[in-house]
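Colleague: build me a structure from this.
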Amino acid sequence: MSIRLRLTLWYTAILSATLLLLGLGLYFFLHYFYYDNLKSEIEQQAGGVASRIKPQIVNGEFVLIPNIRDLPKTNNVFYQVTSLSTWQVIELPDSEQTGIKIPNMTDEKVQCILKGECQFERISIQGYSFMVYYVPLVQQYTRNVLGIMQAAYSIEQYENLLALLRLILTVIGLISVLIAASVGWFLARKALRPIEQVIAATNRIEKGVDLDKRIEYTGPNDEIGELTQTINGMLGRLQNAYTELEEAYGAQRRFVSDASHELRTPLTTIRGNMELLEKMWKQTALTSGEQDHAKMEMTLEAMHDISGEAERMSRLVNDLLSLARADAGFQMTKDKVELQPLLDEIARKAQLLPKTAEWIVGQTKAAEGICVYGNEDYLRQLLFIFLENAFKYTEQGYVRLDTLRHGGQIGIRIEDTGIGMDKSEIPHIFDRFYRADPSRGRKSGTGLGLSIAKWIIDEHQGSVEVKTRKDEGTTFIIWFPIAAELNRRAAQAEDHSLQPRNQV
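Modeller: Here you go, the predicted model:
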């Protein structure tokens, strides 16, 4: 949820609570005011009427007989007298003329009235609302209660007025809440607009990697202004740090590239001269004596060691040069490369690699007629890196090459039965100079091959899938997007039905 929406909801909630409290306060105040005055008015009028109802002795008993001629004329008040001795109901003139009949009382109701707990009651008579006031009629000398007078006052106008008030308060409250929400949204948007400018500016800087840009702010020096100044200061420091880092990184890349170039020439000279000396010593050894022959053999072994180390250094220098090109943003030339002839060439040359494992070329029919967009030399180097690693770490068993297809991608699978790896090592195998475990340390290598392979895969918009198990082997599947199909009838190889076609 955005800050703008939260602020709007807060504004709306506060205003709604305020309006609700004000509306309820006003409603209950008017409700109490009106009905309290009404009760006082009814009580005053009913008391005057009750004073005119005199008990008379008829047949030895007190009987309530109202003096009708002396009753006051009232508006909206209807009277009814109930004698407690005979339960006779006497309707006063106003009630008789209007037809308004107040409901009769029960014993429970009478007891409640006599206790003073039910003086007022709101009831509905013929669909109209009335306020009923109960007045006990007491004999003056004996203080006996002879009957109860009911005074019913029509409160329909009050009910209509309060209903109208409720409607007005509800409508005004809803309209006020909607207006407050709209105004709150507008004010929040206006207040947060500088923050939106900050976000937009930082996004432009992030996408463009241009630390020279700064956030423009022309508003007051408030919290947002201080935030903008802080971010601009931070960008300045980042720009300085980034510039220094780029300069140092560029110097490092230039050093590695220059050193690699400079080392390649003497190493090539050393290797060439050592090969020439080896040939010369071998020819001399054929004509020398036994003692001289032993010395020549020792010298020849030393030459072999020097030649081997020079060759290893040459590989290291070539790898460093490739990675230096990758770091420098080297863009390789690309074109459509037909995959099957490249795989045939690699399968033939892989027979000449140093190996102790069996070399198997499985089904590569999925690659027939398939072209990928890339650089043929680098693709060749990529596959030889994986094959050389597979032969290096597989002392027995086999190394196998297959192809498979999935949708718009072609996969090259290189499987071996070598020493394998722990799953925890997989995320690091493409790191530079990383050697997976101590057992791999017994094998010669620089730890740069898979780093170069990963760079080549990324440059071809490909991906690599790794499946491995300790002491059981490793499988690499290199996926490339298909650029074109020269032969659309080429059969697609299935992963579970691969059969070897050639063994070496």
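
Colleague: C-alpha from now on. contacts and neighbour counts both.
Modeller: Fine.

Colleague: would you map the strands across the stretch 51-200 of the chain?
Modeller: 53-58, 61-66, 77-83, 89-91, 120-125, 128-138, 145-154 (DSSP state E, counting those that start in this stretch).

Colleague: one more sequence to fold, the one below, so I can look at both together:
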Amino acid sequence: MSIRLRLTLLYSGILACTLVVFSVVLYVLVGRFTLHWQEQALAEEAAQILTQGEFRLTVIRTPQGKVAIPQTFVQTRDLSGQIVSRSINLGSYELPLSDKGLAALTSGQANGWLEIVRTDNGRLLIYSRTVVANGQTVGILQVARSLADLDRTLTTLRQYLVVGTIVSTITAFFVGWVLAGASLRPINRITQTAREIGQARDFSRRVEYEGPNDEIGALVTTLNEMLTELQAAYQQVEHALVAQRRFVADASHELRTPLTTLRGNVELLQREPPLPPEEQRAILQDVTVEIDRMIRLVRELLTLARADAGLRPRWEPVQLGPLLEDAVRQAQLLRPRPIVRALGTRDAVVLADRDLLRQVLLILLDNALKYTPEDGTVEAQVVVENGCAGIVVRDTGVGIDPAILPHIFDRFFRGDAARRGDGTGLGLAIAKSLVEAMRGEIRVASKPGEGSTFTVLLPLETSVGDGERGDAHRLVAAHRTLP
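Modeller: Sure thing, here's the model as predicted:
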């Protein structure tokens, strides 16, 4: 059963119950009020009959019709209950009086007695009261009226109420059906839109709603917020799948060359007759170089895979000066030439991952040393700018062609022939991924033949005071003036 039908039935049921209760109460009140009015009218008529003259026992025994009133039936009895006289309109019918009523009247327990009796012509309302003359009760006067008109009126009222209740309920059902459909129409549009979004997997689409901010408006708002979360999750999953496919493609592409070289060298070593010992040693040395290259490549690919999977840095305050000095010493051990001059301040503190930041510095320093001639220089410097702090690595090497500068951070990109070396083309891509994982920024500026400048900026540690930041700025400015 649909919500629309349930709501319509609920509306109709509530209205029907309300109309039934109202009809019953109205019917009972009208019946009781009309009957009470008839009782009062009979009592007044009885009093009027008694006040028409001085009633004595002989008056009560007058011939029939003596006390007749149109549309009213009159009858008198003596104290024993015997009928004394009747009005002409009674004909042969005698107004009854129950033994209980007779006893109550004759004993003085009640001045008047009401009874309703059923006849062939309908109900009859009878009012009986005692007649007192000279201080003594001399008889009983009975006045009656037919309730047929009242019963017909109540029957007609009952029919009108039943028909009105049925018609009102049916009308309310159709009106409720239309109103429920109009109220639920936005929900139908929401359902249709959600179905289309699910079929097309277009989570960028939103449910349009221009109505009031009621329950349906809150539902649309919640659904749009859920679509935003689904879009973010879907994009994250899609990005992870793309990164996975790219990782597999890059790994297969880069590992193909060393594996092919290794296979060729192994086939040479298996040749019969064997190669001379000098050639075998050269082949083994080549195998060692290729294996080292493969190990380095796999390590770098795993680092990129971690970054693509959502690397979570271990946040801690990192003082850039000591970290830069350690990175410079480690870089000089790997490539003794040329000279690295470390300039900076020990007071600049950033919020970062110490190990990841050291790896970024080693990549930048290694690149600078690799592409700088022996008579050139490499400078590493701590800088503070615009609420951020970082390290600048500047060299006087071969520089980068402006045409390829936008692609310098692409994976497996080795640039022009002047910058091709023994690298894998993943170093700068790894550096960029690690810096972005630490919510930082890396940029490069270069001129061919003059050198390159790489800048890494990270957010300053919030616990560093304003005085310490001012000292850091002054120390950086002082270092920038050094030759």
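
Colleague: overlay the chains and give the TM-score.
Modeller: Superposed pair, TM-score by TM-score structural alignment, normalised by the length of structure 2: 0.47. Supporting alignment: 269 aligned residues with a Cα RMSD of 3.8 Å.

Colleague: before we move on, the earlier item: now the strands of the stretch 51-200 of structure 1 in JSON lines, please, with extra columns for distance to Gly272 of structure 1 and mean neighbour count.
Modeller: Output for these, formatted as JSON lines (distance: least, Cα to Cα, whole Å; neighbours: other Cα atoms under 10 Å):
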{"stretch": "strand 53-58", "distance to Gly272 of structure 1": "144", "mean neighbour count": "14"}
{"stretch": "strand 61-66", "distance to Gly272 of structure 1": "145", "mean neighbour count": "17"}
{"stretch": "strand 77-83", "distance to Gly272 of structure 1": "131", "mean neighbour count": "23"}
{"stretch": "strand 89-91", "distance to Gly272 of structure 1": "139", "mean neighbour count": "18"}
{"stretch": "strand 120-125", "distance to Gly272 of structure 1": "120", "mean neighbour count": "15"}
{"stretch": "strand 128-138", "distance to Gly272 of structure 1": "120", "mean neighbour count": "20"}
{"stretch": "strand 145-154", "distance to Gly272 of structure 1": "125", "mean neighbour count": "23"}
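
Colleague: what would those strands look like in JSON lines with distance to Ser40 of structure 1?
Modeller: Shown next, in JSON lines, are the strands of the stretch 51-200 of structure 1 (distance: least, Cα to Cα, whole Å):
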{"stretch": "strand 53-58", "distance to Ser40 of structure 1": "21"}
{"stretch": "strand 61-66", "distance to Ser40 of structure 1": "23"}
{"stretch": "strand 77-83", "distance to Ser40 of structure 1": "13"}
{"stretch": "strand 89-91", "distance to Ser40 of structure 1": "23"}
{"stretch": "strand 120-125", "distance to Ser40 of structure 1": "11"}
{"stretch": "strand 128-138", "distance to Ser40 of structure 1": "10"}
{"stretch": "strand 145-154", "distance to Ser40 of structure 1": "12"}
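
Colleague: what comes up buried for stretch 222-241 of structure 2?
Modeller: Leu223, Asn224, Leu227, Thr228, Gln231, Tyr234, Ala240 (16 or more other Cα atoms under 10 Å).

Colleague: quick one: which two of those residues are the most distant?
Modeller: Within the buried residues of stretch 222-241 of structure 2, two members stand farthest from each other by Cα to Cα: Leu223 and Ala240, at 25.2 Å.

Colleague: nearest to Ala294 of structure 1, out of the strands of the stretch 51-200 of structure 1?
Modeller: Using Cα to Cα, those put strand 120-125 closest to Ala294 of structure 1, at 132.3 Å.

Colleague: and the strands in the stretch 1-150 of structure 2?
Modeller: 73-77, 83-86, 112-119, 122-133, 136-146.

Colleague: from Ile414 of structure 1, how far out is the closest residue to Pro136 of structure 1 other than its chain neighbours?
Modeller: Nearest residue to Pro136 of structure 1, sequence neighbours excluded (Cα to Cα, 6 or more residues apart in numbering): Ile148, at 4.4 Å. Per Cα to Cα, to the nearest Å, Ile148 of structure 1 is found 109 Å from Ile414 of structure 1.

Colleague: same check on Leu164 of structure 1?
Modeller: 85 Å.

Colleague: of those two, which one has the most company?
Modeller: Ile414 (21 against 12; other Cα atoms under 10 Å).

Colleague: the more buried one and Gln97 of structure 1, how far apart?
Modeller: Ile414 of structure 1 is 111 Å from Gln97 of structure 1, by Cα to Cα.

Colleague: same question, Val81 of structure 1
Modeller: With Cα to Cα as the criterion, Val81 of structure 1 and Gln97 of structure 1 are 16 Å apart.
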